[in-house]
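Participant: heads up, no residue letters with this:
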């Protein structure tokens, strides 16, 4: 059932079956005439049933419910095709709509597979990923009207004035919503309190980790008393958490650099296999493929940042990108 976390703002927990994130925290802001839903869940029945049950419990009609998507990932966007009516509106940053459109293209996935080979994945792992990748499998349909917004756009609803703020890093066009008067930040995946958000490589961001760290600094300056995060425990001290997240990535950068200097000439896949990960698996071989994909992407983001800092160099050998 929905839980009121602030006046007229309700948390609806949407289960993410088989996913280590466990749940999505979707937020519904209930207004007198129109309401706003923030993020949706995967395009699967379990997510749809939980979300609609919560919306119905609050007595809100889908026709009167607009939707804001903090970012492009399918655990946030997947259900918009089932929730769209002829009278409601869907919003996302212009940057992440471009990313979404690319990911709904067969050509984009062919490019991803070619890049993955250069990072060190095997042909067998790439073939398996076609079947299991949740981003690919749970995307919303293409024939859907989605409106774009830019930083500074304001959602005025139920006495709140929520300003969209660009926070690239987790995705190229990730956005948070901020109400200064209420000290409220709806953080999406930019800040999660129980786990660190996945920062991966993006063709649109040469240095996604660098962008993420800058975005953390940007939010640190705001007056925030209540943070609503998109996964796990929704609330916590935002300043302490930002400090922890920055320290976490500094340690990861040091670890990646040490591995590369100790054994130059490895692929991203090989570097990731030597890094430490908080996952229930005895070794790299036993990593579930989806988690291996996230790990290689995150290792790659740290490698790219080290390149930007001039601490390592990238070169190509036999179609594989390697580092020294």
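Facilitator: Good, I have the coordinates. Here the structure is a predicted model, which means the values were calculated and not measured.

Participant: could you use CA atoms for every contact and neighbour count after this?
Facilitator: Will do.

Participant: and the longest helix along the chain, what other elements does it pack with?
Facilitator: In the chain, taking DSSP state H as the definition, the longest helix is helix 238-262. Here helix 238-262 touches helix 208-220, helix 268-274, helix 289-308, going by 3 or more Cα pairs under 8 Å, 6 or more residues apart in numbering; DSSP states H and E.

Participant: please compare the first structure with the one that follows:
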């Protein structure tokens, strides 16, 4: 699939589109390592170009952080005192909005209660012809009950994206990354796999409760293995073992195609054996069930504390 691009790309393209839509835009970049053509297009659209981040955060009602992976929280914390009153800080693809919120939670709940957190996620590379939507994080994370922003701040982001000509989806803050990041390749393949599995399970006469339980078991196991071993977990897997088991479930044409594709393309990549497979260990308890049991035993406060510690220790930058 050939994709055409329009300069400038990335965060600069968002600035360009916003300025073209009539908004007052400041683009901050310490280096401006972009082409001369991109610079000219930005300036002709009316984008103010500055190398001082403070000038930008003092200006914007909406502040879109197109920041390097692992540095977003640190950058936002250093600038938070200078952020315009009532502004909303929007992450893109390098940091989930909920991670930015937890990284700044102490300041947001004490010194800067006026500042909100959302997302302005392009779900692609701004400037690509296929990039035509923006994912905005909702004001509240329903599962955790955390208020990240006001409804007005979210609506402000929606209005800006629509002014820029984008289609807009408002999603739960904790769904944004799985839908918008490049990991959507995983998300969609998992959905496809669940559909394939559902067809086989129904042929086998499995009740819906068993089907749902096994989906949870597999996804929980995969997440646990990656969390514990990293992607090296798959180097320890025996592709031939998986293939032999999979063949027994080739009860539909779709799964027959999966068997064929897996055998041709992936079996040899999973080069583990009996011994390396035996070394792998997992925990089958789905995370939501585990959290529910912990909540029943010790209450809500320790659960929220553990959540905060998780986000502090992740690689988004604190």
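Facilitator: Arrived safely. Here the structure is a predicted model, which is why all the values come from computation and not from measurement.

Participant: tm score of chain vs chain?
Facilitator: Taking TM-score structural alignment, normalised by the length of structure 2 as the basis, the two superposed chains have a TM-score of 0.34; 166 aligned residues with a Cα RMSD of 5.6 Å.

Participant: coming back round to it: so which of the helices and strands packed on helix 238-262 of structure 1 comes closest to residue 15 of structure 1?
Facilitator: helix 289-308 (18.0 Å; Cα to Cα).

Participant: list the buried residues for that closest one?
Facilitator: 289, 292-307 (16 or more other Cα atoms under 10 Å).

Participant: quick one: that helix to helix 208-220, angle?
Facilitator: In terms of direction (axes from the mean of the first three to the mean of the last three Cα atoms, to 10 degrees), helix 289-308 of structure 1 departs from helix 208-220 by 90 degrees.

Participant: next SSE downstream of helix 289-308 of structure 1?
Facilitator: Counting by DSSP states H and E, the next helix or strand C-terminal to helix 289-308 of structure 1 is strand 314-317.

Participant: which other helices and strands does that following strand contact?
Facilitator: Using 3+ Cα pairs under 8 Å, 6+ apart, strand 314-317 of structure 1 is in contact with strand 320-323.

Participant: which parts of the strand it packs on are buried?
Facilitator: 320-323.

Participant: as CSV, those residues with distance to residue 47 of structure 1 would be great.
Facilitator: Listed next are these as CSV, based on distance: Cα to Cα, whole Å:
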residue, distance to residue 47 of structure 1
320, 39
321, 38
322, 40
323, 41
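
Participant: looking at those residues, spot the one nearest residue 256 of structure 1.
Facilitator: residue 323 (10.7 Å).

Participant: wait, the closest one touches residue 270, no?
Facilitator: No - contact criterion Cα atoms under 8 Å: residue 323 of structure 1 and residue 270 do not qualify, at 10.6 Å.

Participant: buried stuff in the biggest helix by length in structure 2?
Facilitator: Ranked by residue count, the top helix of structure 2 under DSSP H comes out as helix 208-229. Within helix 208-229 of structure 2, the residues that count as buried by 16+ other Cα under 10 Å are 211, 215-217, 220-225.

Participant: list the contacts of residue 254 of structure 2.
Facilitator: Residues in contact with residue 254 of structure 2 (Cα atoms under 8 Å, 6 or more residues apart in numbering) are residue 196.

Participant: can you tell me the element it falls in?
Facilitator: Assigned by DSSP H and E, residue 254 of structure 2 falls in helix 253-265.

Participant: what of residue 189 of structure 2?
Facilitator: helix 184-203.

Participant: show me what that helix is packed against.
Facilitator: So helix 184-203 of structure 2, by 3+ Cα pairs under 8 Å, 6+ apart, packs with helix 176-180, helix 208-229.

Participant: to residue 109 of structure 2, which of these lies closest?
Facilitator: For residue 109 of structure 2, the closest of those is helix 176-180, at 22.8 Å, according to Cα to Cα.
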